[in-house]
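K.L.:
quick check, what structure comes out for this input:
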Amino acid sequence: MKLLHANGKRGAHTTSWYAASAEAPGPFEPLKGEVRADVAVVGGGFTGLSAALHLARAGAKVVLVEAQRVGWGASGRNGGQVAPALNMHQDVLEARLGRPAAEGYWRIGQEAVALVRALLDELAPEADWQPGVLHSFWQQGEAEEAAQYAAFLRREYGYESQEVLDAGGVRRFIGTEVYKGGVVDWTAGHIHPLAFAFGLARGASEAGADLHEMSEVHRIAPEGGKVLVATDRGRVLADQVILGCNGYMEGLAPKVQARVMPINNYMVATEPLGDRAAEVMPRNVAVADSKFIINYYRLSADRRLIFGGGESYGYRFPQDIAGKVRVPLERIFPQLEGVKITHGWGGTLGITVKRVPLFMRPAPGVMSAGGYSGHGVALATKAGEIMARAVGGDEDDFELMARLPCPPFPGGPLLRTPITTAAMMWYGLRDRLGI
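P.N.:
Below is the predicted model of the structure:
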């Protein structure tokens, strides 16, 4: 069984608070018969929808195929945090790839947030941009390192958007005693991610892109000087293909699949907290903490706590997602012990060994971007725009992103999951022991 079909009802969005609070576009009819296109886009998440939107606006004939529904995967299930940088710090990028390349990655990260905000304003104001992402730290040493890095960014990149907090400062933002310090990034922000994905889909369709849901791709191959994209009931013959599949790459591009590994992450939404919301989150920022198995959370527009925590590998989500996520939620917020959880859901994202995105050309006429490793809202949206520009001949940013170090996972297809699972169990134990 593929990950695409392992959890939930086929053709239906997961039972998340996001799906319950956003109006889906379409439905878009499945692909039938043979069509021709300048570009075929595979995947209806942020990457594919952004690519389709920008290509259609540039005048290309675009056909997008999605195995489930637009926004069905990680794009519609994540924490909604919009961050302006890669997971790899700028000083590390400088050491590995040089200052000019590092400056390019910094520019792309900043542009990614600006692009999301512009598209939100135009296509999905209901996604409700809220400024501020707080990175909070369980250990004093982590907080001190983060403060030093904030000073580095201010000194070397002129970045003045971060606010360094001590433990007392963190408590002005979060109603908990567990953190020793933090850094708020005010350029970053948080949104309703599925509403944003739906806005991108409507925008792409209105721009002239042909969107097809329930159209799972089984084969991508050269044919007669074109690239064939074959689904259950249809075929697209295109000059170029863009892959935006992230963690759902199974069988389509082995070179990509070797470097992007799917992992499952879990989220819950509490009942509306009413007056208690101000005690739990005095300031309406999103939070991501320093646990290796990260906890991340924010308030929704109707004052629920949207909380993510816990990871797993393999195909199946746990039966009791709410119970799994309740453990870290109540550890951070003991005042919410026993709070009613109205929605619990899982999602599959893509990670790479170095936790930086993978941009590559896995076959002639085919481009791919994915492996955003938790930074996908901004980076995936920007990736779609970068690949759309590359189709038009402006390849500089694509080639720059393709230089990021993304080796294959050790162990190959059979062993990479147990190897990585063992590593995650070790880091999970460290988290619990406070090491």
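
K.L.:
only C-alpha atoms for contact and neighbour calcs from this point on.
P.N.:
Fine.

K.L.:
which parts of the helix or strand harbouring V170 are buried?
P.N.:
Per DSSP states H and E: V170 is located in helix 167-171. Going by neighbour count (16 or more other CA atoms under 10 Å), the buried part of helix 167-171 is 167, 170-171.

K.L.:
which among these gets closest to S373?
P.N.:
Here the nearest of the buried residues of helix 167-171 to S373, counting by CA to CA, is V170; it sits at 25.4 Å.

K.L.:
so how far is E177 from that closest one?
P.N.:
According to CA to CA, to the nearest Å, V170 and E177 sit 9 Å apart.

K.L.:
with G428 instead?
P.N.:
Taken as CA to CA, the span from G428 to E177 is 21 Å.

K.L.:
which of these two has more neighbours?
P.N.:
Using other CA atoms under 10 Å as the criterion, G428 and E177 rank with G428 on top: 18 against 14.

K.L.:
the strands in the stretch 151-300 of the chain, which residues?
P.N.:
With DSSP state E, counting those that start in this stretch, the ranges of strands along the stretch 151-300 of the chain come out as 162-166, 181-190, 210-212, 217-223, 226-231, 234-243, 261-270, 286-289, 296-299.

K.L.:
how about the ones you listed in CSV, adding distance to V65?
P.N.:
What follows is these, written out as CSV (distance: least, CA to CA, whole Å):
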stretch, distance to V65
strand 162-166, 40
strand 181-190, 28
strand 210-212, 5
strand 217-223, 8
strand 226-231, 8
strand 234-243, 9
strand 261-270, 20
strand 286-289, 32
strand 296-299, 31
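
K.L.:
sequence B follows; please return its structure for comparison with A:
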Amino acid sequence: MNLLFSNDKRGTYPGSWYAADATALPSFAPLRGETRADVCIVGGGYTGLSAALHLRELGYDVALLEAHRVGFGASGRNGGQLGSGQRMDQDGLEDLMGQDVAHQLWELAQDAKALVKGLIEKYGIECHLKPGIAGFGFGKKDVTELQDYAHKLQDNYGYSDIEPLSAEQAHALCPSPAYKGGLMDHGAAHLQPLSFALGLAKAASNAGARIFEMSHVHQIKEGATVIVQTDQGRVKADHVILAGNGYLGNLNRKVAARVMPINNFIAATEPLGDAATRVLAQDIAVADTKFVVNYFRLSQDKRLLFGGGESYGYRFPSDITAKVRKPMTEIFPHLRDVKIDYAWGGTLGITMKRMPYLARVAPNILSASGYSGHGVGNAVQAGKLMADAIHGQDTGFNTLASIPTPSFPGAGALRTPLLTLAMSWYVLRDRLGV
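P.N.:
Predicted coordinates for the structure are as follows:
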């Protein structure tokens, strides 16, 4: 079974608030017949669109193949949070990679935020970019860890846009009884993710990238000239970029062994009006310390956009609304009976260490995926770094590619049950407050 077609109608965006809110782009025609390109990109999300845009700015002829519509996957369904740092915190990176590389990865992450903000400004992308993400904890231990981490970034990394929050300060921002303090990152941001993806697609197309939608890639033949085969055509290219993330499937076995697709879910309530201040007193986003993270923010029409709950395997649950309502009401008990207008799921890619997997999987094939819930910045930057690497400037790509990315245990049908068992343990820890 293919995740590309397991939960969605082909070529139709999911019934999300994002799709209802975004200004649609005219569809791009599918690839028919054979074409030639300097670079063929497989996947039309943030990674692929960023790569296409930056390659065109460098003068390359680009063909991008998307099985559905641009921004169809995680890029158009996620929580819209442009976070600071990498998905693994700096403490973990220092242990894993050493102080020097950890600082390089911090600077790369700072560059990723600046890149996203710069693209939005340069191309006039209307995606409701707003500053601020808070991190909240549930008990003394995780609150202290968040506060200490804020101090560490201030002291060791010179990051002045972050501050620790006491319980009173946290409650002034988010009056949920569940949270006991944390940190506030003023340098992070949030946005409408599908509108951002569509803006990138428009910019790439205007720059001369040839985008083909409804063009499912089912075979890649490696060689000096790579042949990328779709249902109705094929591309012959000097270079290929794999940008399918959780939807890449088995197009490349090396990537498939290291990047596991999982599903995550979001609901959008009815507009809350003045009652929105009982959720958030300021227009910020929030992510908490649960292993299966709760993340939320307000839309511009004052809906609560709440993400929570995961599943493993191919199919989404039959009642996504109920799946998200449960963690939502744990954080906001007063919203137990609020009407939910939209509920949707999406598939993302994770790695064992929750760091992106960048690799040269063949001499002329680059891949980036496994952003593990940190893709708004990571994916856009990865697209640029792969464009730069093709152009001969591979320092940033090589830094991220140097991060060890072990394969998931098991193989084939055994891999998902093992992941499910491991994740279930962490979910149980969340429930027990361990």
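
K.L.:
what's in contact with the helix holding V170 of the first structure?
P.N.:
136, 177, 179-182 (CA atoms under 8 Å, 6 or more residues apart in numbering).

K.L.:
how far out from the middle of the chain is that helix?
P.N.:
Helix 167-171 of the first structure sits 28 Å away from the centroid of its parent chain (CA atoms, centre = their mean, to the nearest Å).

K.L.:
quick check: it compared with the second structure, mean distance?
P.N.:
Here the mean offset of helix 167-171 of the first structure against the second structure after fitting is 1.0 Å, by mean CA distance after the TM-score superposition for the first structure.

K.L.:
also stretch 322-331 of the first structure?
P.N.:
Mean deviation for stretch 322-331 of the first structure: 0.8 Å (mean CA distance after the TM-score superposition for the first structure).

K.L.:
wait, R355 of the first structure sits on R259?
P.N.:
No. Using CA atoms under 8 Å, R355 of the first structure is not in contact with R259; the gap is 10.5 Å.

K.L.:
number of residues surrounding A422 of the second structure?
P.N.:
If we define neighbours as other CA under 10 Å, then A422 of the second structure has 11 of them.

K.L.:
could you pull out the buried residues of the helix or strand containing it?
P.N.:
Per DSSP H and E, A422 of the second structure falls inside helix 415-432. Across helix 415-432 of the second structure, burial judged by 16+ other CA under 10 Å covers 416, 419, 423, 427.

K.L.:
how far does the helix or strand encompassing P328 of the first structure sit from its chain's centre?
P.N.:
Element membership for P328 of the first structure, per DSSP H and E: helix 321-332. On the basis of CA atoms, centre = their mean, helix 321-332 of the first structure sits 22 Å off its chain's mean C-alpha point.

K.L.:
quick one: it to strand 261-270, angle?
P.N.:
On the basis of axes from the mean of the first three to the mean of the last three CA atoms, to 10 degrees, helix 321-332 of the first structure is oriented at 70 degrees to strand 261-270.

K.L.:
what's downstream of helix 321-332 of the first structure, the next helix or strand?
P.N.:
Following helix 321-332 of the first structure toward the C-terminus (DSSP H and E): strand 341-351.

K.L.:
contacts for that following strand?
P.N.:
Contacts for strand 341-351 of the first structure (CA under 8 Å, 6+ apart): 14-17, 73-74, 77-78, 246-247, 260-271, 317, 321-322, 357, 370-374.

K.L.:
what's the ChimeraX line that selects buried ones from the residues you listed?
P.N.:
Those of these that count as buried under 16+ other CA under 10 Å are selected in ChimeraX with:
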select :14,16,17,73,74,77,78,246,247,260,261,262,263,264,265,266,267,268,269,270,271,317,321,322,357,370,371,372,373,374
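
K.L.:
which neighbouring elements make contact with the helix holding P328 of the first structure?
P.N.:
Judged by 3 or more CA pairs under 8 Å, 6 or more residues apart in numbering; DSSP states H and E, helix 321-332 of the first structure is in contact with strand 261-270, strand 305-312, strand 341-351.

K.L.:
TSV please, covering those strands and showing distance to P222 of the first structure.
P.N.:
What follows is these, written out as TSV (distance: least, CA to CA, whole Å):
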stretch	distance to P222 of the first structure
strand 261-270	26
strand 305-312	36
strand 341-351	26
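
K.L.:
so how far is A368 of the second structure from the residue lying closest to A224 of the second structure once chain neighbours are set aside?
P.N.:
Excluding its sequence neighbours, the residue lying closest to A224 of the second structure (CA to CA, 6 or more residues apart in numbering) is D238, at 6.8 Å. To A368 of the second structure, D238 of the second structure is 18 Å away according to CA to CA.

K.L.:
of these two, who's got more company?
P.N.:
A368 (28 against 17).

K.L.:
so the more buried one sits against M355, correct?
P.N.:
No. Contact criterion CA under 8 Å: A368 of the second structure and M355 do not qualify, at 10.8 Å.

K.L.:
surely S215 of the second structure and R69 touch.
P.N.:
No. S215 of the second structure lies out of contact with R69 (CA under 8 Å); the separation is 9.2 Å.

K.L.:
related to what we said a few turns ago, so which of the buried residues of helix 167-171 of the first structure is the closest to W106 of the first structure?
P.N.:
Nearest to W106 of the first structure among the buried residues of helix 167-171 of the first structure, with distances taken as CA to CA, is V170, at 26.4 Å.

K.L.:
returning to that earlier point: any chance of the buried residues of helix 167-171 of the first structure in CSV, plus distance to G8 of the first structure?
P.N.:
Output for the buried residues of helix 167-171 of the first structure, formatted as CSV (distance: CA to CA, whole Å):
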residue, distance to G8 of the first structure
A167, 41
V170, 38
R171, 38
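
K.L.:
circling back to that earlier point, G384 of the first structure: which of the strands of the stretch 151-300 of the first structure is closest?
P.N.:
strand 234-243 (8.7 Å).

K.L.:
compute the inter-axis angle for the closest one and strand 226-231.
P.N.:
110 degrees.

K.L.:
for the residue nearest to A224 of the second structure, what are its contacts?
P.N.:
37-39, 224-226, 364.

K.L.:
can you do 7 Å?
P.N.:
D238 of the second structure sits next to 38-39, 224-226, 364 when contact means CA atoms under 7 Å, 6 or more residues apart in numbering.
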